[in-house]
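Student: give me coordinates for this.
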Amino acid sequence: MTDSRRPIPRALIILLAVAAGGIVTLTLRQVGWLVAPVMLALVLVILFQPVHAWLRRKRVPEILSLIAFVLVVFGVLIAVVAIIALSLTRLAAILPGYAANADQLFARTAERLSGLGFGRDEIRSTLGNFDLRRLSGPLATLVSRLSSLIATSVFLFSLLIFLSVEATSAGPRLVELARLKPRTAAALHGFARNTRRFLAVTAIFGLITGTANTLLLVWLDIPLALLWGLLAAVCNFIPYVGFVIGLVPPALLALLGGDWRLMIFVVIAYVLLNSLFTSLIQPYFIGDAVGVSVTVTLISLVFWGWVLGPLGAILAIPLTLLAKAVLVDPDPNAAWAEALIGSTRRHRKDVAPPTTGSEPDPAAP
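Tutor: Next up is the predicted model:
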């Protein structure tokens, strides 16, 4: 007896998959206030879970190793937020001191624009909106909101504690999962490993970039050079967009403390340094570390930033790795997707060089 059921057309399957993906994406965007903190807490716990494992191997009591683990996670999170808040605070504090320089700069700019044929009223209405004294107010407000957000993030802190406790007992669960679903367990283990690799590579290149930027700003006598170097190192965790965030304060101070030529020099030097370390060298190592191509990295930044906001842009790579671990890696029929989104260099390493026709294949029986 033959099977009379007609196969589902491939076009219909693709349309249903796209529709389901759109529904999931819109749902994630609506609940981004929940998904983003959960993912941040998960990434932090995954990053520092080896600390707990190392303490347990040293026979540290369970309660003490758990407390140390939680303190490390909270300490890193608070340190990152403190650097960003301190940068905004210091920038808001020193900007009013450049008010006279700004007035002279605007006056010279108005004269040049007038020489190019622009009307005086138009110039006055445009440049009159820039006032460093008014700019320091919004910066201070932003700092207070950031501090208030951290002070009231009870949910995130509680989630970190609970996930930290759960992570200490993840070993037996993964063993059981490996017995029931070996490919899924291997995919989740690869997600945790690749997330740590991504964060480690990003931290190393952030430190290199921040040091280079600090030396540059010290040489140019830009105020608070060390602070802007730390800001550049922290912002290195935000792909592509973080470079702009780290560039704005020193470029603004170079413009106000010197002239437009100094600002252009700072911008060009920042572009060259960051292009060398973060755009050319870093993706070369990240591709090997996590197995995701540079193109996918850029697309994931835009996508997760749109879905989850600024925190989604910071967590773009871990979120992409998690989606890959859930949707691609456990399914043997999805090997084609790995070939499309994986690192090109990793694929080259996995492909064996062809043997010539005149030489026997040593693997042949």
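
Student: switch to C-alpha atoms for all contacts and neighbour counts from now on
Tutor: Fine.

Student: what is the helix ranked longest in the chain packed up against?
Tutor: The longest helix of the chain (DSSP state H) is helix 182-219. Packing partners of helix 182-219 (3 or more Cα pairs under 8 Å, 6 or more residues apart in numbering; DSSP states H and E): helix 32-57, helix 170-180, helix 225-235, helix 260-274, helix 282-290, helix 316-327.

Student: quick one, which of the ones you listed is nearest to Gly305?
Tutor: Ranking the helices and strands packed on helix 182-219 by distance to Gly305, with Cα to Cα as the measure, places helix 316-327 first at 7.4 Å.

Student: next, the buried residues of the next helix or strand after that closest one.
Tutor: Using DSSP states H and E, the helix or strand that follows helix 316-327 in sequence is helix 335-341. Using 16 or more other Cα atoms under 10 Å as the burial criterion, the residues of helix 335-341 that qualify are Ile341.

Student: check stretch 317-327 too.
Tutor: 317-322, 324-325.

Student: centre of the chain versus the longest helix of the chain, how much separation?
Tutor: 9 Å (Cα atoms, centre = their mean, to the nearest Å).

Student: cool, and stretch 221-237?
Tutor: Centroid displacement of stretch 221-237 relative to its chain, using Cα atoms, centre = their mean, is 17 Å.

Student: another one to check against the first:
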Amino acid sequence: MDGRGARALMLAACAAVVSYGIHFWSPVLVPVLLSLCVAAAGQPVFEGAQKRGAPSYLAAALAMLVVMGAVFGFAVLMAVAGNELADSLPKYERAIHQFQTQAAIELQQHHLTRLSVSVARFDFGKTSTAAAEGMLSSAAGIFGNVALVLVLAAFFMLERAVFYQKLSRIPSAPRARDVFHRALGDVQKYLWLKTLMSGATGILAGALCAALDVPNAVLWGLVAFALNYAPNVGSLVAAILPVGLTLILRGPQPAAALAAGYLVINVVIGNVVEPKVMGQKLGLSPLVVVVAMVAWGFLLGPVGALLSTPLTMVFKITVGHSDDLRWVSRLLGNFSEARDTTEPPLRGSLAPREAQ
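Tutor: I've put the predicted structure just below:
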């Protein structure tokens, strides 16, 4: 095996070890990563308060109050909408049972006996309860450490200035400081713009459900807002429950209209508005975004799926400042970066032979 193959094998082994470590330490890493994102999102409030003469600790407290207010408001809305859903569950169970019985009869009339029996025996109540418990446990895992996340985020914001001073004493500080500053700036822009786009998606989805007289329209709007943070597929997943419920309660035509409305919202927001607003800020290939969501979701759970894009952005920026790994950054980049030839040629034994 030549030097190139040995280095590639070593790189793959290191990636496997790091991935296992991330998965193993996910209970520790998840609150830390959430606090870093909260700190990045609250940094503009922190800096704005400091510019107006507020002490650092007071600015950090104000930023955390803003974040806590947003989280508390979202939690209250979800609780109210969830109570409305709980009150409507008996009606939904009766409608689902009728739909299930009718579907089994239709299948039996078409001589699909086995499928008809399976549909008739399907225990929707048990399945829905298990799904609800899974969703609640995931939500509890995310929000259960809110106090820890907020405290860590406050310390991260307070530590930022000291961290810059520490970097200035390191021989390679200019490059490390550039990486840190660019990664923080890109993550901040992504979080704020993604929140804006998710808010627009949630409002439009809720308005669509209300216009089509879908029950619990506020809940479905909040679900669309939350799941839109999962890139590309989150907003589509958010449509499954309201469309399925509409199919059972009102029939195929209203369900098809609702599905078409969700599709239009996703196409307009995800493929027209969001790229124009964000421009090339992400710098990631669409395929990379989807694969990263799956990979980070496997390593860190639901939080990893939600934070997959900023985590991949930070990774891309970091390896982009390494001569030996810049090619990885280019592979993760979008088409415009692939056409960019202004960067210096790749160096190192892992670079393609044509570039050496």
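
Student: TM-score for these two?
Tutor: Laid over one another, the chains give 0.84 as their TM-score (TM-score structural alignment, normalised by the length of the second structure), with 341 aligned residues with a Cα RMSD of 3.0 Å.

Student: average distance between the longest helix of the first structure and the second structure?
Tutor: Following superposition, helix 182-219 of the first structure is found to deviate from the second structure by 1.4 Å on average (mean Cα distance after the TM-score superposition for the first structure).

Student: that helix vs helix 316-327, what angle?
Tutor: 170 degrees (axes from the mean of the first three to the mean of the last three Cα atoms, to 10 degrees).

Student: where in the second structure does helix 182-219 of the first structure fall?
Tutor: Using TM-score structural alignment, helix 182-219 of the first structure lines up with residues 174-211 of the second structure.

Student: can you count the residues close to Val32 of the second structure?
Tutor: By other Cα atoms under 10 Å, 18 other residues sit near Val32 of the second structure.

Student: from Leu301 of the first structure, how far off is Leu311 of the first structure?
Tutor: Leu311 of the first structure is 10 Å from Leu301 of the first structure, where distance means Cα to Cα, to the nearest Å.

Student: okay, these two: which has more neighbours?
Tutor: Leu301 (25 against 19).

Student: aligned to the more buried one, what sits in the second structure?
Tutor: Aligned partner of Leu301 of the first structure by TM-score structural alignment: Met293.

Student: quick check: which element contains Ile248 of the second structure?
Tutor: Remark: Ile248 of the second structure resides in helix 240-250, with elements defined by DSSP H and E.

Student: that helix maps to which residues in the first structure?
Tutor: The aligned range for helix 240-250 of the second structure is 248-258, by TM-score structural alignment.

Student: average offset between the helix or strand in which Gly305 of the first structure is found and the second structure?
Tutor: Using DSSP H and E, Gly305 of the first structure falls within helix 294-308. For helix 294-308 of the first structure, the mean deviation from the second structure after alignment is 1.1 Å (mean Cα distance after the TM-score superposition for the first structure).

Student: what's the helix or strand following that helix aligned against in the second structure?
Tutor: Once the chain leaves helix 294-308 of the first structure, the next helix or strand it forms, by DSSP H and E, is helix 310-314. Under TM-score structural alignment, helix 310-314 of the first structure corresponds to residues 302-306 of the second structure.

Student: show residues contacting that stretch.
Tutor: The contact list for stretch 302-306 of the second structure (Cα atoms under 8 Å, 6 or more residues apart in numbering) reads 30, 138, 142, 227, 229-231, 292-298.

Student: all helices for the stretch 51-200 of the first structure, in order.
Tutor: Along the stretch 51-200 of the first structure, the segments classed as helices by DSSP state H, counting those that start in this stretch run 62-94, 99-115, 120-127, 132-151, 154-167, 170-180, 182-219.

Student: can you put the ones you listed in CSV and add mean neighbour count?
Tutor: CSV is the format used below for these (neighbours: other Cα atoms under 10 Å):
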stretch, mean neighbour count
helix 62-94, 17
helix 99-115, 15
helix 120-127, 12
helix 132-151, 15
helix 154-167, 17
helix 170-180, 13
helix 182-219, 19
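
Student: mind putting those helices in a markdown table, distance to Ile14 of the first structure included?
Tutor: As requested, those are exported to a markdown table (distance: least, Cα to Cα, whole Å):
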| stretch | distance to Ile14 of the first structure |
| --- | --- |
| helix 62-94 | 41 |
| helix 99-115 | 56 |
| helix 120-127 | 51 |
| helix 132-151 | 42 |
| helix 154-167 | 36 |
| helix 170-180 | 30 |
| helix 182-219 | 24 |
